[in-house]
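Q: I'd like to go over a predicted model; first the sequence, then the structure.
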Amino acid sequence: MTPGPAGTTVPAAPDAPALLRGSGLRVTDQRVAVLEVLRGAPHADADDVVRAVRERLGRVSVQAVYDVLAALGRARLVRRIEPAGSPARFELRVGDNHHHLVCRACGEVRDVDCAVGAAPCLVPGASGGPVDGFVVDEAEVIYWGTCAACAATPALLATAPDA
């Protein structure tokens, strides 16, 4: 693990071709580019990924990027999160059941480690066991609030959708 933004940790980054091969996926320029973009821009939405991949590779279709994101998601190399009122976002931090902080004013998304204990950190039901046979293996929590930059700028708070 290496230090990440705002005190979070991110897994050490093996190269993109090794990640793809290790997951049984064919190594393509588009897949490598998407992984590299997400390494540098965690929580990017698909439009951001498309723009950045086009900067690296030139012409590439939007559908091709969506197909790559879907394949990487199925291979559990990419995690998709969907904060309410926001486009889906993608990240490489997978498998550790971390959660997210979302700023209501600017939309910034940050990783935050699990609230309590091991994954899943929130267990439904009083007994802590399966609920009606449903076994929970992941909990997704989004904390909503205001980032420090927006809190320091009253004009931004006044225009925030939920302010």
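A: Happy to help now that I have it.
Q: Could you use CA atoms for every contact and neighbour count after this?
A: OK.
Q: Contact partners for A139?
A: N97, A119, P120, C121, L122 (Cα atoms under 8 Å, 6 or more residues apart in numbering).
Q: show me where this protein has strands.
A: Here the chain has its strands, by DSSP state E, at 2-3, 9-10, 44-45, 79-81, 89-91, 99-103, 109-112, 142-145.
Q: Could you dump the ones you listed into JSON lines and include mean neighbour count?
A: Listed next are the strands of the chain as JSON lines, based on neighbours: other Cα atoms under 10 Å:
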{"stretch": "strand 2-3", "mean neighbour count": "10"}
{"stretch": "strand 9-10", "mean neighbour count": "16"}
{"stretch": "strand 44-45", "mean neighbour count": "20"}
{"stretch": "strand 79-81", "mean neighbour count": "19"}
{"stretch": "strand 89-91", "mean neighbour count": "21"}
{"stretch": "strand 99-103", "mean neighbour count": "19"}
{"stretch": "strand 109-112", "mean neighbour count": "20"}
{"stretch": "strand 142-145", "mean neighbour count": "16"}
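Q: gap between A151 and G145?
A: Note on A151: its distance to G145, by Cα to Cα, to the nearest Å, is 9 Å.
Q: returning to what we had before: pipe the contacts of A139 into a markdown table and attach neighbour count per row.
A: Shown next, in a markdown table, are those (neighbours: other Cα under 10 Å):
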| residue | neighbour count |
| --- | --- |
| N97 | 19 |
| A119 | 17 |
| P120 | 18 |
| C121 | 18 |
| L122 | 18 |
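Q: Next, format those as a markdown table and append distance to L19.
A: Output for these, formatted as a markdown table (distance: Cα to Cα, whole Å):
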| residue | distance to L19 |
| --- | --- |
| N97 | 20 |
| A119 | 23 |
| P120 | 25 |
| C121 | 27 |
| L122 | 30 |
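Q: ok, these vs A84, which is closest?
A: N97 (18.8 Å; Cα to Cα).
Q: here's the one I want to compare it with:
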Amino acid sequence: MPARSAASAASDAEDLLRGANLRVTRPRVSVLTAVSDNPHADTDQLIGAVRADLGDVSHQAVYDVLRVLTAAGLVRRIEPAGSVARYESRVGDNHHHLVCRSCGVIADVDCAVGETPCLTAADGLGFVIDEAEVTYWGLCPACSSAAAIATSST
């Protein structure tokens, strides 16, 4: 898929903000674009991307925007065990994640059995379930290849 232009990315972000009845501001557009362009980025990575776009912006401003975007459902916050919070713009489809135990890379994976059957718990205990988080842990292809090479050479 071809890379989108900065103007196109900003326009998309503005449309999403308006659709969520949020005021369109430069920091919100920049953070939303940064999350979209850097799936599973942590706040430090996002702050770097926003600063590259806007210049000097405070950590608190980025944290505040991430909080607003998450509350509005435009951004999803994930926090795999042992990891800092990470953000993604893929929302509303209840997908899951693969996490490499070695290098920490995170990848999206669709629900294993289709639509969203993982939202049907064996016993929901009266809860109205609207989201399920499944995290698969293992080694990514690069790390598993490196582990195999290291094992065979010893």
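A: Arrived safely, thanks for sending. It should be emphasised that the depicted structure is a prediction, and the values quoted were computed from it without experimental measurement.
Q: overall similarity of the pair, as a TM-score.
A: For this chain pair, the superposition-based TM-score is 0.85 by TM-score structural alignment, normalised by the length of structure 2; 143 aligned residues with a Cα RMSD of 2.1 Å.
Q: Just put the strands of structure 1 in TSV and tack on distance to F134 of structure 1.
A: Shown next, in TSV, are these (distance: least, Cα to Cα, whole Å):
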stretch	distance to F134 of structure 1
strand 2-3	35
strand 9-10	30
strand 44-45	31
strand 79-81	22
strand 89-91	27
strand 99-103	21
strand 109-112	26
strand 142-145	22
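Q: Please name the nearest non-neighbouring residue to the aligned partner of D29 of structure 1 in structure 2.
A: If you follow D29 of structure 1 across to structure 2 using TM-score structural alignment, you land on R26. Spatially, and ignoring its direct neighbours in sequence, R26 of structure 2 is nearest to L54 (7.9 Å; Cα to Cα, 6 or more residues apart in numbering).
Q: What does that neighbour correspond to in structure 1?
A: Alignment note (TM-score structural alignment): L54 of structure 2 maps to L57 of structure 1.
Q: now the corresponding residue of structure 1 for A132 of structure 2: how far from G73 of structure 1?
A: Structural alignment (TM-score structural alignment) places A132 of structure 2 against A139 in structure 1. When distance is defined by Cα to Cα, A139 of structure 1 is 17 Å away from G73 of structure 1.
Q: Ok, P3 of structure 1 next?
A: P3 of structure 1 sits 24 Å away from G73 of structure 1, going by Cα to Cα.
Q: Compute the number of surrounding residues for H43 of structure 1.
A: 25 (other Cα atoms under 10 Å).
Q: if I pick it, what's in contact with it?
A: The contact partners of H43 of structure 1, taken as Cα under 8 Å, 6+ apart, are R89, F90, E91, V109, R110.
Q: Dump those residues into JSON lines; add distance to P42 of structure 1 as well.
A: Putting these into JSON lines (distance: Cα to Cα, whole Å) gives the following:
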{"residue": "R89", "distance to P42 of structure 1": "8"}
{"residue": "F90", "distance to P42 of structure 1": "7"}
{"residue": "E91", "distance to P42 of structure 1": "5"}
{"residue": "V109", "distance to P42 of structure 1": "9"}
{"residue": "R110", "distance to P42 of structure 1": "9"}
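Q: now, which of the residues you listed sits nearest A13 of structure 1?
A: Closest to A13 of structure 1, out of all of those and judged by Cα to Cα, is E91, at 12.8 Å.
Q: Can you find the partner of that closest one in structure 2?
A: Using TM-score structural alignment, E91 of structure 1 pairs with E88 in structure 2.
Q: Does that match touch G73 like I think?
A: No. Contact between E88 of structure 2 and G73 fails when scored by Cα atoms under 8 Å: they sit 10.8 Å apart.
Q: where exactly do the helices run in structure 1?
A: With helices called from DSSP state H, structure 1 shows them at 16-22, 29-40, 46-57, 62-74, 148-151, 154-159.
Q: Single out the most deeply packed of those helices.
A: Stretch with highest mean neighbour count among the helices of structure 1: helix 29-40 (a mean of 19; mean count of other Cα atoms under 10 Å).
Q: which residues touch that helix?
A: By Cα under 8 Å, 6+ apart, helix 29-40 of structure 1 touches 16-17, 44, 49, 52-53, 56-57, 64-65, 68-69, 90-92.
Q: Give me the distance between the residue nearest in space to the middle of structure 1 and S23 of structure 1.
A: With distances taken as Cα atoms, centre = their mean, E91 lies nearest the centre of structure 1, 3.2 Å away. With distances taken as Cα to Cα, E91 of structure 1 is found 17 Å from S23 of structure 1.
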